[in-house]
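Novice: with the sequence up front, the predicted model follows.
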Amino acid sequence: MTDFIYLASQSPRRRQLLQQLSVDCQLLLPDAAEDSEALEVVLSGESPTAYVQRVTQLKLDAAVARLKNRGLPPAPVLCSDTTVALGRCIYGKPADETDAARMLGELAGTTHRVLTAVAVQSGRKRLQALSVSRVTFTPMTPAQIRAYVASGEPMGKAGAYAVQGRAAMFIRHISGSYSGIMGLPLHETGGLLRAAGLKI
């Protein structure tokens, strides 16, 4: 029974969300030699659900190997991945400001899905869960999109927005898990961590 977990994520939001559960986590981040972005390439014809689950499993495989290679003390390892989907179209992190503006223009005035997969490895046991939420954006003018992109907030975010940030003023309705949209669904994550042996 451990009293901490390894979090294989660079997202400060996921760390904050785990703190809400009073879970002590140590970061288990990739080495400079690891090409973590390569794990996020979408396969031809891949559905958003299959994509987010596959990427999360690949991230967990890499993190477990990292733990072993570094000779760190054993503890559960948590990985998560979030993607935004409109129909079967997957919206990952924008490549640049132009890409962010394109994504926001396509999502504006629609209801899209936010899928977050979570996976935990504890010893030989691997547990996983999927959270699917729906977010409805109001229509956005080109000027509003430009101003939001200029804020810098969309960069590094799936779908080019942060639900907990300035984008909230364009969100008319949410159905599902707010924490899942942020990047770590706490209901599902709590269940996985309890199953992995944490007392939370």
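Specialist: Sure thing, it's come through. Since we're looking at a predicted model, the values are computed, not measured.

Novice: please count neighbours and contacts with C-alpha atoms only from this point.
Specialist: Will do.

Novice: can you tell me how far Thr110 sits from Arg54?
Specialist: From Thr110 across to Arg54, the span is 26 Å (C-alpha to C-alpha, to the nearest Å).

Novice: I meant Ala95, not that one.
Specialist: 21 Å.

Novice: quick one, which of those two is more surrounded?
Specialist: Arg54 (17 against 11; other C-alpha atoms under 10 Å).

Novice: look up how far Val64 lies from that one.
Specialist: According to C-alpha to C-alpha, Arg54 stands 15 Å off from Val64.

Novice: same for the longest helix seen in the chain, what does it pack against?
Specialist: Criterion DSSP state H: the longest helix present in the chain is helix 48-70. Contact here means 3 or more C-alpha pairs under 8 Å, 6 or more residues apart in numbering; DSSP states H and E; on that basis helix 48-70 packs against strand 77-86, strand 111-122.

Novice: list the buried ones in that helix?
Specialist: 48-49, 51-57, 59-60, 62-64, 66-67 (16 or more other C-alpha atoms under 10 Å).

Novice: out of those residues, which is nearest to Arg146?
Specialist: Compare each of those with Arg146 using C-alpha to C-alpha and the shortest gap goes to Pro48, at 27.1 Å.

Novice: got another, please set it beside the one above:
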Amino acid sequence: MSEPLESTAILGPLILASGSPRRAQWLEALRIPFQKQAPDVDETPLLDEPASDMVLRLSELKAEVVSRQNPGRWVLAADTTVALDEHVLGKPESVDDAVRMLMLLQGRVHQVHTGLCLRRDGEVHSFVDTAEVRFRPLTESQARWYAGTGEPMDKAGAYAIQGIGALFVANVQGSFATVMGLPVERLSERLERLGLLGLWLGIPRG
């Protein structure tokens, strides 16, 4: 039997190029060994840049920055945004801004785009996954109450579907994990195709 080209020791754990606790929680749940290294990149959207293009560009940029600092290691980066009619809704700058965003979303369907990039040196695998989320109708007083909890303040689109914000979601079409910032279904498929699940977890290749 031939020896494998790489071992877990040589491969090293995955490097998560993100400071997001939710993405780290997903990897912990999947038992994928990883280290965190949040990149410092300019996340300003380009002029007239579509939301899906923006998250792909930023995920690739984050992966590139961290990969340069860690030659030979696999790096995972992601970027998520909320879009309504192709208008990007970033993180609110104030409570009033959060209320404004929530009132835009209430009673309507919006898109959540997550760009993901796996990179090792010059080898790059990237894609965008999109889910559609329908909000229940909200009153301004309900939106202001939610904004006052503080939960929306560091979230794209001013809500957290894994928290109190779930109370305002009518339904989701697509991956719930994508809305949370890491499309684990497509990620696991890509990791298996690259043979990384076997190396990190001992799962036989299909």
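Specialist: Okay, I see it. Just so we're clear, the structure is a prediction, and the values are computed from it rather than from any experiment.

Novice: tell me what angle the longest helix of the first structure forms with strand 77-86.
Specialist: 160 degrees (axes from the mean of the first three to the mean of the last three C-alpha atoms, to 10 degrees).

Novice: any chance you could list what contacts helix 48-70 of the first structure?
Specialist: Helix 48-70 of the first structure is contacted from outside by 8, 28-30, 36, 39-40, 42-43, 74, 77-85, 88-90, 115-121, 130, using C-alpha atoms under 8 Å, 6 or more residues apart in numbering.

Novice: mind running it again at 7 Å?
Specialist: Here helix 48-70 of the first structure makes contact (C-alpha atoms under 7 Å, 6 or more residues apart in numbering) with 8, 28, 39-40, 42, 79-83, 85, 88, 90, 116-119.

Novice: filter the residues you listed down to the buried ones.
Specialist: Of the contacts of helix 48-70 of the first structure, these count as buried by 16+ other C-alpha under 10 Å: 8, 28, 40, 42, 79-83, 85, 90, 116-119.

Novice: so who does the residue of the first structure positioned farthest from its centre touch?
Specialist: In the first structure, Ala143 marks the outermost C-alpha relative to the chain mean, sitting 28.1 Å out by C-alpha atoms, centre = their mean. The contact partners of Ala143 of the first structure, by C-alpha under 7 Å, 6+ apart, come to none.

Novice: let me see the contact set for the residue most central in space within the second structure.
Specialist: Centroid check for the second structure by C-alpha atoms, centre = their mean gives Gly181 as the closest residue, at 2.6 Å. By C-alpha under 7 Å, 6+ apart, Gly181 of the second structure lies in contact with Arg23, Thr80, Thr114.

Novice: of these, just say which sits nearest to Arg100 of the second structure.
Specialist: Thr80 (19.8 Å).

Novice: counterpart of that closest one over in the first structure?
Specialist: Taking TM-score structural alignment as the criterion, the aligned counterpart of Thr80 of the second structure in the first structure is Thr82.

Novice: isn't its match up against Leu115?
Specialist: Yes - with contact defined as C-alpha atoms under 7 Å, Thr82 of the first structure counts as touching Leu115 (5.6 Å).

Novice: the residue opposite Leu58 of the second structure in the first structure once aligned and Asp81 of the first structure, how far apart?
Specialist: Using TM-score structural alignment as the criterion, Leu58 of the second structure maps onto Val55 of the first structure. Taking C-alpha to C-alpha as the measure, Val55 of the first structure falls 7 Å from Asp81 of the first structure.

Novice: which helix or strand contains the residue farthest from the centre of the first structure?
Specialist: Using DSSP states H and E, Ala143 of the first structure sits in helix 142-150.

Novice: what's the very next helix or strand once past that helix packed up against?
Specialist: The helix or strand immediately downstream of helix 142-150 of the first structure is strand 171-175, counting by DSSP H and E. Secondary-structure packing of strand 171-175 of the first structure (3 or more C-alpha pairs under 7 Å, 6 or more residues apart in numbering; DSSP states H and E): strand 125-137.

Novice: what's the mean deviation for the strand it packs on versus the second structure?
Specialist: Per the superposition on the second structure, strand 125-137 of the first structure and its aligned residues are separated by 0.7 Å on average (mean C-alpha distance after the TM-score superposition for the first structure).
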